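K.L.:
could you look at this predicted model? Sequence included:
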Amino acid sequence: MALSNNVIGAINFVAMLLSIPIIGAGVWLATEADNSCVKILQYPVIVIGVLILVVAIAGFIGGFWRISWLLIFYLIAMLVLIILLACLVGFIYMVTVNGSGHPAPSRAYLEYDLDSYSGWLRRRVQSSYKWDRIRACLSSSSMCAELNQSYRMAQDFFDAHITPLQSGCCKPPTECGHTFVSPTYWISPINAAADTDCLQWSNEQTNLCYSCNSCKAGLLANLKREWRTADIILIVTLVALISVYVIGCCAFRNAKTDELFRKYKQGNNPYN
């Protein structure tokens, strides 16, 4: 019985360690400028990671100190958290399965179309109330100013591999036909294209294309890339957690079987 309890405690210690990459993925998302402005995914990830840590600590204590009710709590709570984590992994995949950039003529960077992304993601940025807050957050960052420091010549900028957020927010869409002066300053053509983004463009450094659909699409493209990275971390951790949980269940069952067998050998039939 003592050996089984030690094994259970060791298994739960591993579960404690597995909470670290989950919490780390949430913290990493929170430090990314776009995710810190949108504030959608990082908090659920961090909360699940912290709950897994707390439950694993309970199982660790219950295993080493032979507290049966703590082990039962661990088995039930960890199963619920594994299911929640699996649902979150599946949700992230489903909302990021669509949407990608498309090439523009004579450009190394890509352009982004808002309609190509999932409806759930689009609803996070389409309402004026939500976007005004996100827009203010994005415009306060230095991502567009960094382009001016890095690219002086038009061809250098056209050959640059800038981020989706910079492509969508810091310059007008290529199809508008604006003339390059600097990465964030363009001369509008006499006859602007019909696309509303072309009319939204402003050389005011606090405005630029932050009101454009291309900016919203660039934000979603950035989110998709970062969420997919976090999802890979969560998938690997989920598989490891399931393995640890199954081993823990087997160890707990063996411990209870050993206890019943020991009582039976001592002539104390637990069923009488």
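P.N.:
It's in. Numbers count the residues shown, from 1 in each chain.
K.L.:
CA atoms for contacts and neighbours, from now on please.
P.N.:
Fine.
K.L.:
how far off centre is the helix or strand that V47 is a member of?
P.N.:
Assessed by DSSP states H and E, V47 sits inside helix 42-64. Chain-centre distance of helix 42-64: 19 Å, with Cα atoms, centre = their mean, to the nearest Å.
K.L.:
and the contacts of it?
P.N.:
Applying Cα atoms under 8 Å, 6 or more residues apart in numbering, the contact partners of helix 42-64 are 5-13, 15-17, 19-20, 22-27, 29-30, 35, 67-71, 73-75, 77-78, 81, 84-85.
K.L.:
out of those, list just those in helices.
P.N.:
Judged by DSSP state H, the subset of the contacts of helix 42-64 located in helices is 5-13, 15-17, 19-20, 22-27, 29-30, 35, 68-71, 73-75, 77-78, 81, 84-85.
K.L.:
take the one below as the second:
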Amino acid sequence: MPLSNIVIGCINIISVLLSIPIIGAGIWLTTGPVNSCVMLLQWPVIILGILILLVGLAGFIGGFWRITWLLVVYLIAMLALIVLLGVLVGFIYMVTLRGSGRTQPSRAYLEYSLEDFSGFLRRRVESSYKWEKIRSCLSTTSICPDLNQRFTLAQDFFNAYLSPIQSGCCKPPTKCGYTFVNPTYWISPIALYIDIDCLQWSNDQNTLCYSCDTCKAGLLANLKIDWVKADIFLLMALIGLIIVYIIGCCALRNAKTEDIFRKYKQSYT
């Protein structure tokens, strides 16, 4: 077997291996109480990873068994998938560029505003129909009840670094002026700050601030953190696939040159 064909087969094994972190990133995005309640990015990533796996296997078979048409399919399909992966990496970066938390006086945790996030992410939670499903899912998780197990003193709670979803959904906004009893139970002030989130807070453990804009913002902030982590793995896989693809193109060209030279040599022997 010509050396170029062996190289093509070997580098396509690398393509198969590079699909694993992509599929893994998609599966990881389905775990955890927040991601399990919002299915946005998971399936596109998983499907893209599976397609790269299948195309890599096709390239491996075509390289080792010298199936020319299969190698052509591999080159075209892999180029298309690399472009799609690049678009996905860039898209995730753009939609997660905005949405930083805001500090509050005498508080270690941050609070989040829905207006700070990209329009794409906001549209995922602003619809009342979509949010009602998400809200119902969040209320069944242990995100907020866990805080009652961790904190009993107000100062300990105020000094805690809460996750965005806990900061937005499990307590009233700091500006509302509620008095701490426990992390999910607060006493309303005499003069309530005029804000829709302040009015929507409830000590009912199934309600809390799940209908608040701060909860929607906290959810998006949590998604942003997870998406950025996943995007790093996708970017590394993208760089690896580009390198493998370039090497594959060079090896295929060398393989064609070897075939031409071999045929030319045979014609004179």
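P.N.:
Received, thanks. Just so we're clear, the structure is a prediction, and the values are computed from it rather than from any experiment.
K.L.:
if we can go back for a sec, got the buried residues for the helix holding V47 of structure 1?
P.N.:
42, 45-46, 48-64 (16 or more other Cα atoms under 10 Å).
K.L.:
what's the mean deviation for it versus structure 2?
P.N.:
Average distance, helix 42-64 of structure 1 versus aligned residues of structure 2 after superposition (mean Cα distance after the TM-score superposition for structure 1): 0.5 Å.
K.L.:
can you give me the strands for the stretch 101-250 of structure 2?
P.N.:
179-182, 185-187 (DSSP state E, counting those that start in this stretch).
K.L.:
using CSV, lay out the ones you listed together with distance to I134 of structure 2 and mean neighbour count.
P.N.:
Shown next, in CSV, are the strands of the stretch 101-250 of structure 2 (distance: least, Cα to Cα, whole Å; neighbours: other Cα atoms under 10 Å):
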stretch, distance to I134 of structure 2, mean neighbour count
strand 179-182, 25, 16
strand 185-187, 22, 17
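K.L.:
got those as JSON lines, with distance to L199 of structure 2 columns?
P.N.:
Shown next, in JSON lines, are those (distance: least, Cα to Cα, whole Å):
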{"stretch": "strand 179-182", "distance to L199 of structure 2": "15"}
{"stretch": "strand 185-187", "distance to L199 of structure 2": "13"}
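K.L.:
G168 of structure 2 is nearest to which of those?
P.N.:
strand 185-187 (14.3 Å; Cα to Cα).
K.L.:
residues in structure 1 aligned with the closest one?
P.N.:
Using TM-score structural alignment, strand 185-187 of structure 2 corresponds to residues 185-187 of structure 1.
K.L.:
find the residue at the geometric middle of structure 1.
P.N.:
Nearest to the mean C-alpha position of structure 1, by Cα atoms, centre = their mean, lies W227 at 3.6 Å.
K.L.:
go ahead and confirm that residue touches M94.
P.N.:
No - between W227 of structure 1 and M94 there is no contact under Cα atoms under 8 Å: 11.2 Å.
K.L.:
name the nearest residue to T179 of structure 2, ignoring sequence neighbours.
P.N.:
I187 (4.9 Å; Cα to Cα, 6 or more residues apart in numbering).
K.L.:
just A154 of structure 1 next, same as before
P.N.:
Using Cα to Cα, 6+ apart, the nearest residue to A154 of structure 1 is F180, at 6.2 Å.
K.L.:
which ones are touching that neighbour?
P.N.:
Taking Cα under 8 Å, 6+ apart as the test, what F180 of structure 1 contacts is A154, W186, I187.
K.L.:
distance to C176 of structure 1 for the residues you listed - can I get that in TSV?
P.N.:
Listed next are these as TSV, based on distance: Cα to Cα, whole Å:
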residue	distance to C176 of structure 1
A154	16
W186	11
I187	11
